[in-house]
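1. my questions are about this predicted structure, shown below with the sequence.
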Amino acid sequence: MALNNNLKLFYILLFFSSLLLPSHLAQSPGPAPGASLFDEIDAQNPSISLPPSSLEAPSIAPSNEYDLSPSNAPSGDDPDPALEKICESTDYPVLCLSTVAPYLDGETDIQSILDVAIQAGAEFSKYGQETAQKLAGNPANPPQHSSVLSDCRDGFETAAENYGKAADALVEQDRGTVNSMLSAVITYIGDCQDTISTDSPLYSLTEKLTKMTSNCLAISSIIN
């Protein structure tokens, strides 16, 4: 008889204790087989999401204004024969034409052509600086990567400054300074190119600016 009374008391206590359990604990089936802790957290808290593993790199769209590649050579009217002859004396004549022809204002003497080529180089250097700045500002970059891109940004900035000094020296007909400033551009841009991979957006810019600067030096060499 005492055993039966104890069993009844046990079942009564078990019944009331089940009523006191929180409903989500009493009904939760537990995580599905193979489910991770993060899956269970997301299921219970749909407003919480895990942070992305990486951030997208900023989009660097090429600027047509500075697209001085051979594929963007001027079309339509044939280039001025005097300009064509001067560009043929450079290592990259098609690039020379695409750099100078659209911006030449009638004058086709060597100094005027060199002045336009220098101005185009200065503008392209600024575009390279802006591109490097955007890439360096990507928060997903490892610190070492951002440091390299910042150095390239400084290299393009210095190149633009040197182009400006070359333009001033050309006005003074100081060809020695013109050549010195242009040669320094190749050095600064070469330092950047040596530290980046060939698939970097900056690589094609360093390559193009180096060719543009080489053309400027070639044109400078034929000034009497």
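-> Arrived safely, thanks for sending. Numbering: from 1, shown residues only.

2. CA only for contacts and neighbour counts going forward, please
-> Fine.

3. quick one: neighbours of Ile118, just the number.
-> The tally of other residues near Ile118 (other Cα atoms under 10 Å) stands at 29.

4. helix or strand for it, which one?
-> Under the criterion of DSSP states H and E, Ile118 resides in helix 110-136.

5. and Gly190, by the same measure?
-> Assigned by DSSP H and E, Gly190 falls in helix 175-193.

6. likewise for Thr206?
-> helix 201-221.

7. centre of the chain versus that helix, how much separation?
-> 19 Å (Cα atoms, centre = their mean, to the nearest Å).

8. who touches that helix?
-> Applying Cα atoms under 8 Å, 6 or more residues apart in numbering, the contact partners of helix 201-221 are 60, 68-69, 86-87, 89-93, 95-96, 99, 110-111, 114, 117-118, 121, 124-125, 128, 131-132, 175, 178-179, 182-183, 185-186, 189-190, 192-193, 196-198.

9. structure two is appended below for comparative analysis:
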Amino acid sequence: MMHARVWTVLIVTIHLCLQIAASLPTNPTTTYEFIETSCSNTTYPDLCLNTLSPYADSIGSDNWKLCTAALNATISSSRVVASTISKIARKKGISKMEAAIVADCIENIRDSIDEMKQSLKAINRIKNRKDRAFQMDNIKTWMSAAITDDGTCTDGFAGTKMSNAVKAKIGRCVVNIGRLTSNALSLINHLEYY
């Protein structure tokens, strides 16, 4: 009799486990896989994954938290780039013209940071808004403007007698934040908000 009960309990347990397993979503099973899958839709997937995987614990499998992390990381990187470029502008041996071009570049990056901060604020408030589609359009517009500002930073270098070393260093920094911004926009474009 006891043997029959054990078998009954075992069969019922297996049946329940199979039902639970069948009802689980087929989404990625780990946060890393979630981030990896999400980043595969971006223009720079390796950069995206390297940037966001350190935030895996806080992201979980939440697309909104993923976008928030991407924006925070991009804003942080942009601040570092603005600081680095400011130091370049203060170096001895840089001409007044080069300093002016670099100052314009810094201003463009600061504009980009402001636009990303607006996007971040809007994302953090959007869940309680009835005008989500309108807010998402604003976010996408701000992010697109941030990408333009990042690119405009180095446009001032064209046709100038600026040091190649200065151009290259600033160019590398700006390209990186442009890519981070592009990835953040790509993740935002995949949000479901209706």
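-> Nice, thanks for sending it over. Note that the coordinates shown come from a computational prediction; the quantities given were computed from them, not determined experimentally.

10. quick one: TM-score?
-> TM-score of the superposed chains, computed with TM-score structural alignment, normalised by the length of structure 2, equals 0.71; 147 aligned residues with a Cα RMSD of 1.7 Å.

11. residues in structure 2 matched by the helix holding Gly190 of structure 1, start to end?
-> Using TM-score structural alignment, helix 175-193 of structure 1 corresponds to residues 136-154 of structure 2.

12. what about the matching stretch, how far off from structure 1?
-> With mean Cα distance after the TM-score superposition for structure 1, stretch 136-154 of structure 2 departs from structure 1 by a mean of 1.1 Å once superposed.

13. so which bits of the helix holding Gly190 of structure 1 are buried?
-> By neighbour count on 16 or more other Cα atoms under 10 Å, the buried set for helix 175-193 of structure 1 is 175, 177-179, 181-186, 188-190, 192-193.

14. which non-adjacent residue is nearest the aligned partner of Val81 of structure 2 in structure 1?
-> Mapped onto structure 1 by TM-score structural alignment, Val81 of structure 2 lines up with Gly128. Closest residue to Gly128 of structure 1 apart from its sequence neighbours, by Cα to Cα, 6 or more residues apart in numbering: Phe156 at 5.9 Å.

15. elements contacting the helix ranked longest in structure 2?
-> Using DSSP state H to define each element, structure 2 has its longest helix at helix 96-125. Helix 96-125 of structure 2 makes packing contacts with helix 63-89, helix 132-155 when contacts are defined by 3 or more Cα pairs under 8 Å, 6 or more residues apart in numbering; DSSP states H and E.

16. among those, which is nearest Ala21 of structure 2?
-> With Cα to Cα, the closest approach to Ala21 of structure 2 among these belongs to helix 63-89: 23.2 Å.

17. how big's the offset between that closest one and structure 1?
-> Using mean Cα distance after the TM-score superposition for structure 1, the mean distance for helix 63-89 of structure 2 is 0.7 Å.

18. same for that helix, what does it pack against?
-> helix 45-52, helix 56-59, helix 96-125, helix 164-189.

19. report the buried residues of it.
-> Here helix 63-89 of structure 2 shows 63-75, 77-79, 81-82, 85-86, 88-89 as buried, counting by 16+ other Cα under 10 Å.

20. about what we covered before: if we compare the helices and strands packed on helix 63-89 of structure 2, which one ends up closest to Val12 of structure 2?
-> Among the helices and strands packed on helix 63-89 of structure 2, helix 56-59 sits nearest to Val12 of structure 2 (Cα to Cα), with 34.8 Å.
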